[in-house]
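Chemist: Next one to model:
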Amino acid sequence: MIQHGCEAAPCPQTSKPWVLAAAIIGSSMAFIAGTVVNVALPAIQRELNATAFQAQWVVESYALFLAALLLVGGALGDLFGRRRIFALGVLLFALASVGCALSGTVQQLILARAVQGIGGALLVPGSLALISANFTEKERGRAIGRWSGASGITAAVGPVLGGFLVDHYAWTWAFLVNVPMALAVLWIAWRHVPESRGRSAGNGLDVWGAALATAALGGIVYAFIEAPTQGWHSTPVLAALTIGIGGSLAFVAVERRVRSPMLPLSLLRIGNFGGANLLTLLLYAALGGGLYFFPLNLIQVQGYSATVAGAALLPFIMIMFALSGWAGQLVDRFGPRLPLMVGPSIAAAGFALFAVPGVGANYWTAFLPAVVVLGFGMTITVAPLTTTVMNAVGEEAAGIASGVNNAVSRAASVLAIAVFGVVMAWAFDAALAEGLREAGASAQASAFIEGQRSKLAGAALPPGIDAAAAAALKRAVAESFVAGFRRVMLICAGLALLSALSAWVMIGRGPSKARAAVPRPR
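Modeler: Just a heads-up that it's a prediction; the model follows:
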């Protein structure tokens, strides 16, 4: 029998710890999948003989489907049962994780990661929905706080664990670690989690919106990732770009007319909500796109182990975890506008600091200051941003407002990684040509390295050359990657400053008031 949330059929007190455990472990799987792969990418690229652009697809195929289908996953839970859809997502995620580990080619891995993203889109919104459905209003804040704290710990431990597994075993274990977690979640969900549906379960599902969002993001991402190798004038790239732009326009048109839109455009006309989401788009593009290249720099250029690279952002996470309570009070004291200007501005300084280190940089003196400054800037931003999003709309629209903001942040990262890949390829190629000339590389060696350009810092050296020539060529490749990394980080700094500017222009000075209810179906 379907229960309609705890207000109608209270969740047994003995089941609540199990519900919280299922939500925490389930969401942790998605967090780990989103962070651990960046650390494993150099090993994946090397062992599967993948280009840098194929390695991008390993990340993007997961993130693309997760971003495009996130809101649909929440709606499916309301329609067909939150526990059922959550468990289906966990099962699909686990099977895809096994598929990732068994992949013998990079193409198989990309496909398995796409399926993993679909599973993630079902389980991520379901984890919080289970808490909302099974805890009373008085209990909900504490439960979400525990969920959030556990998520912070997962974000910290995930990359370090992944790096350790890559260094001491194989990159496949970075995926297989999800399987025992999934089995535990499925057992808990089957035995202890009550079923529930949302009050809006009768409003239907925005199938066209989901399909067009996937086509729009997928087309644009494909065009930017494949353009460096196929060329902007190639038929597949032009076709993908056309699909992406056309899908975006069609998505807006459909969302204006569909009865239950996955993205209610009326919400974006609310000043603080529209401003907060524009800020999210710009700042999380910088964060997701820039930090994609950071582990590659540490491992392939600086020579750090995967474990050390996984631990490199620990200070960032610790700062956010330690100061989140203080940051949560900033909107009450100063209103949303000031912290949403100051935080991204500090983050911009952090991104600029990432552009300073060269080849052979020491983490403690070169990268740690950038990580700390970026962490402090994001700490000032995140809690006030979330508060602004939630306060900008009415209580009935709070769930969809949170979902939209989450989807915007993930879509921003998907698009940024693709676009920054083009910037990196352009800068790398230009710097490599100059570096090979300065290194006095022979015509044969230069031709060999030129043929390896698509692997960026993972490029192999010509066989049979002496140690001195190998060292010179290796340094030329490393410096070329750093040249691209610097340009990417400076773009990230510019995006962060633009996000601060968007807050100054669009966010109100005083405390934001709820000004919108759930959009009425047309």
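
Chemist: Only C-alpha atoms from now on, for both contacts and neighbour counts.
Modeler: Fine.

Chemist: now the helices for the stretch 51-200 of the chain?
Modeler: 52-80, 82-102, 106-134, 137-168, 173-176, 178-192 (DSSP state H, counting those that start in this stretch).

Chemist: got a list of contacts for the fifth one?
Modeler: By Cα atoms under 8 Å, 6 or more residues apart in numbering, the residues outside helix 173-176 that reach it are 33, 36, 37, 40, 97, 98, 100, 101, 162, 165, 166.

Chemist: Quick one, which of the helices of the stretch 51-200 of the chain gets closest to residue 280.
Modeler: helix 52-80 (13.8 Å; Cα to Cα).

Chemist: Could you report the neighbour count for residue 140?
Modeler: 15 (other Cα atoms under 10 Å).

Chemist: Also this sequence, please, to line up against the first:
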Amino acid sequence: MSQRQRFFMMIAICLGAFLSHFTAGIVNVSLPQFTYIFQTELAIAQWITTGYLLVIASLLPFMGKLGDRYGHRVLHNYGFLLFTVSSVLVAFSTTITMLLALRIVQAIGAAMFQATNIALIAILLPKEMRGRAMGIMSTAVALGGMTGPIAGGMIASWLSWEWLFLIHVPVAILATGLAFRYIPSHEQTKKVSSLDLVGAGLFMLLVSLIIIAISNGNGWGWASQGMLILFGGVLVLVWAFVWWERRQSVPFLPVAVFRLSAVSSGLFISFTSFVLANLVLVVLPFYLLNQAHESPLTAGYMMTAYPLLLALTGPFSGWASDRYRARPLIFAGLGAMGVGVTVLAIWLEALSTVEIIAVLALIGAGMGLIASPNNSYIMRHVPLEHAGAIGGMIALTRNAGMVVGAALGLGMMNGESSQAVQPTIDAYRAVFEAGGLICLIGLFVWWYAGRLERQKKRGAEVEKA
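Modeler: Down below sits the predicted model:
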């Protein structure tokens, strides 16, 4: 592959990573507006965002598996096409039902290229370039998540609602053209003999129920009848999925790969880091507005310190992981995030505006040190025939971690959402103390996984001797 082709391939992949997170957040500000436009309830309008994220999260491993079977390029590029066409069609919706249906189609397209982009980088780029490439992609993800709500607010103020779904279409068309032109086809290393559709369906239902339960726990009440039914359904699906998978010669999830400590610990760190980051990102704005009495504009500017440092640190950490070891970078990133939440837990009231920005920057830099080295580290240990499935699982841990972090933070801060009393400073401290505990668990798991790897290497050396 020439340098020019590699350059434009990365632009296409990064534009996809940007767009999928940009479109996830662009609608949030305008949800109340949709209740008036389509004469519906807010509980239904919220599914414009919730349904989009739920469909993506539940389909990621399945789409990764399809990429392993039929080709990652095929899934990735046709996902772009489906995403682009549905983005145009959703803007012409005449009813809320039509809008939600087309939004689901858009989410299916986004899941197709989200699940396969990491696999494409791992397969098509030389080993010494993968970390930097994944760092650049992490920057695109951060920028998409940061600019989506900002663009949504501007469109809500100045333009009609249709532009929420049309504003990104020119970029999507460009990305689609670049993907078909510059992402090369590649031979599959192994053709899977069969696709476990029953296992895939059970896993998608399981992920959907877990995310619905976590997302609604604070609103419904964790001990409410609806939540108990959902948790009962989760237990039944877990049992059914395990029972079915044990009887399959080619199970939906590559169990043998998950037995590798590098893969299982890497996925755990991916999940943990996004729980920690989203816990801070969801809760801290409430403190800035209600306790520090910052204006919404000032609070918004302060919060951008996190994605900016993530965007700056990501490519550097990816480059460093290509040349040096990834494990120390990930350990340092977890440590930086842990220091940040510990500072918030102990000195929150005493921190000035500049100091809060510095803490957010530290947490963002820590996340930047984790994301791309961890993704590269996981994929380095994955057989190529499972690259799509594990790439989809990485994306799933990212989405699931964000959902769990938000639910945990809001739940600890407010209890049930029906409470009108503003959270006390002790409630905010409790959230950040929980974040510190989560970080300690992550550090221990990462240390222990490294210990297991070192023991395995010593054992292999002894056998050779």
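
Chemist: now what about the TM-score between them?
Modeler: For this chain pair, the superposition-based TM-score is 0.76 by TM-score structural alignment, normalised by the length of the second structure; 448 aligned residues with a Cα RMSD of 4.3 Å.

Chemist: re earlier: same list (the helices of the stretch 51-200 of the first structure) but as CSV, adding distance to residue 312 of the first structure.
Modeler: Compiled in CSV, the helices of the stretch 51-200 of the first structure are given as follows (distance: least, Cα to Cα, whole Å):
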stretch, distance to residue 312 of the first structure
helix 52-80, 19
helix 82-102, 25
helix 106-134, 25
helix 137-168, 9
helix 173-176, 18
helix 178-192, 23
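
Chemist: Of all these, which one comes closest to residue 380 of the first structure?
Modeler: helix 137-168 (16.1 Å).

Chemist: Quick one: work out the angle between that closest one and helix 106-134.
Modeler: 160 degrees (axes from the mean of the first three to the mean of the last three Cα atoms, to 10 degrees).

Chemist: so can I have TSV of the contacts of helix 173-176 of the first structure showing distance to residue 147 of the first structure and neighbour count?
Modeler: Formatted as TSV, the contacts of helix 173-176 of the first structure follow (distance: Cα to Cα, whole Å; neighbours: other Cα atoms under 10 Å):
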residue	distance to residue 147 of the first structure	neighbour count
33	18	27
36	20	23
37	23	23
40	26	30
97	23	26
98	26	19
100	27	28
101	28	18
162	21	29
165	25	20
166	28	24
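
Chemist: Return the member of those nearest to residue 15 of the first structure.
Modeler: residue 33 (27.5 Å).

Chemist: ok, and the closest non-adjacent residue to the closest one?
Modeler: With sequence-adjacent residues excluded and distances taken as Cα to Cα, 6 or more residues apart in numbering, residue 33 of the first structure is closest to residue 175, at 7.4 Å.

Chemist: what number of residues lie near that neighbour?
Modeler: 25.

Chemist: ok so, going back, would you turn the contacts of helix 173-176 of the first structure into a markdown table with distance to residue 119 of the first structure?
Modeler: Putting the contacts of helix 173-176 of the first structure into a markdown table (distance: Cα to Cα, whole Å) gives the following:
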| residue | distance to residue 119 of the first structure |
| --- | --- |
| 33 | 11 |
| 36 | 17 |
| 37 | 16 |
| 40 | 21 |
| 97 | 10 |
| 98 | 13 |
| 100 | 13 |
| 101 | 16 |
| 162 | 20 |
| 165 | 23 |
| 166 | 24 |
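
Chemist: What's the match for residue 193 of the second structure in the first structure?
Modeler: Matched to the first structure by TM-score structural alignment, residue 193 of the second structure sits across from residue 203.

Chemist: how close does that match get to residue 72 of the first structure?
Modeler: 13 Å (Cα to Cα, to the nearest Å).

Chemist: How about residue 343 of the first structure?
Modeler: 31 Å.

Chemist: Tell me which stretches of the stretch 301-450 of the first structure form helices.
Modeler: 306-311, 314-328, 330-334, 337-354, 368-391, 398-438, 443-450.

Chemist: just checking, which of those sits deepest inside the structure?
Modeler: helix 337-354 (a mean of 25; mean count of other Cα atoms under 10 Å).

Chemist: Compare residue 203 and residue 72 of the first structure (neighbour count), which wins?
Modeler: residue 72 (23 against 14).

Chemist: List the residues that contact the more buried one.
Modeler: 121, 122, 205, 206, 210, 262.

Chemist: Aligned to it, what sits in the second structure?
Modeler: So, by TM-score structural alignment, residue 72 of the first structure is matched to residue 62.

Chemist: before we move on, the earlier item: export the contacts of residue 72 of the first structure to JSON lines and append columns for distance to residue 170 of the first structure.
Modeler: Formatted as JSON lines, the contacts of residue 72 of the first structure follow (distance: Cα to Cα, whole Å):
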{"residue": "121", "distance to residue 170 of the first structure": "27"}
{"residue": "122", "distance to residue 170 of the first structure": "28"}
{"residue": "205", "distance to residue 170 of the first structure": "41"}
{"residue": "206", "distance to residue 170 of the first structure": "41"}
{"residue": "210", "distance to residue 170 of the first structure": "36"}
{"residue": "262", "distance to residue 170 of the first structure": "40"}
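
Chemist: Just give me the closest of those to residue 61 of the first structure.
Modeler: Closest to residue 61 of the first structure, out of all of those and judged by Cα to Cα, is residue 121, at 12.5 Å.

Chemist: surely the closest one meets residue 64?
Modeler: No: taking Cα atoms under 8 Å as the definition, residue 121 of the first structure is not a contact partner of residue 64, at 10.1 Å.

Chemist: Compute the inter-axis angle for whatever helix or strand residue 434 of the second structure lives in and helix 387-414.
Modeler: Counting by DSSP states H and E, the element that carries residue 434 of the second structure is helix 425-464. Per the same axes, to 10 degrees, the angle that helix 425-464 of the second structure makes with helix 387-414 is 150 degrees.

Chemist: Please identify the buried residues of helix 425-464 of the second structure?
Modeler: 427-439, 442-443, 445-446, 449-450 (16 or more other Cα atoms under 10 Å).

Chemist: picking that back up, who touches the match of residue 193 of the second structure in this structure?
Modeler: Here residue 203 of the first structure is in contact with 259, 260 (criterion: Cα under 8 Å, 6+ apart).

Chemist: Please apply the same query to residue 280 of the first structure.
Modeler: Counted by Cα under 8 Å, 6+ apart, residue 280 of the first structure has contacts 405, 408, 409, 412, 499.

Chemist: give me that answer again for 10 Å
Modeler: Shown in contact with residue 280 of the first structure (Cα atoms under 10 Å, 6 or more residues apart in numbering): 274, 286, 381-382, 385-386, 405-410, 412, 496, 499, 502.

Chemist: Quick one: map it onto the second structure.
Modeler: Using TM-score structural alignment, residue 280 of the first structure lines up with residue 270 in the second structure.
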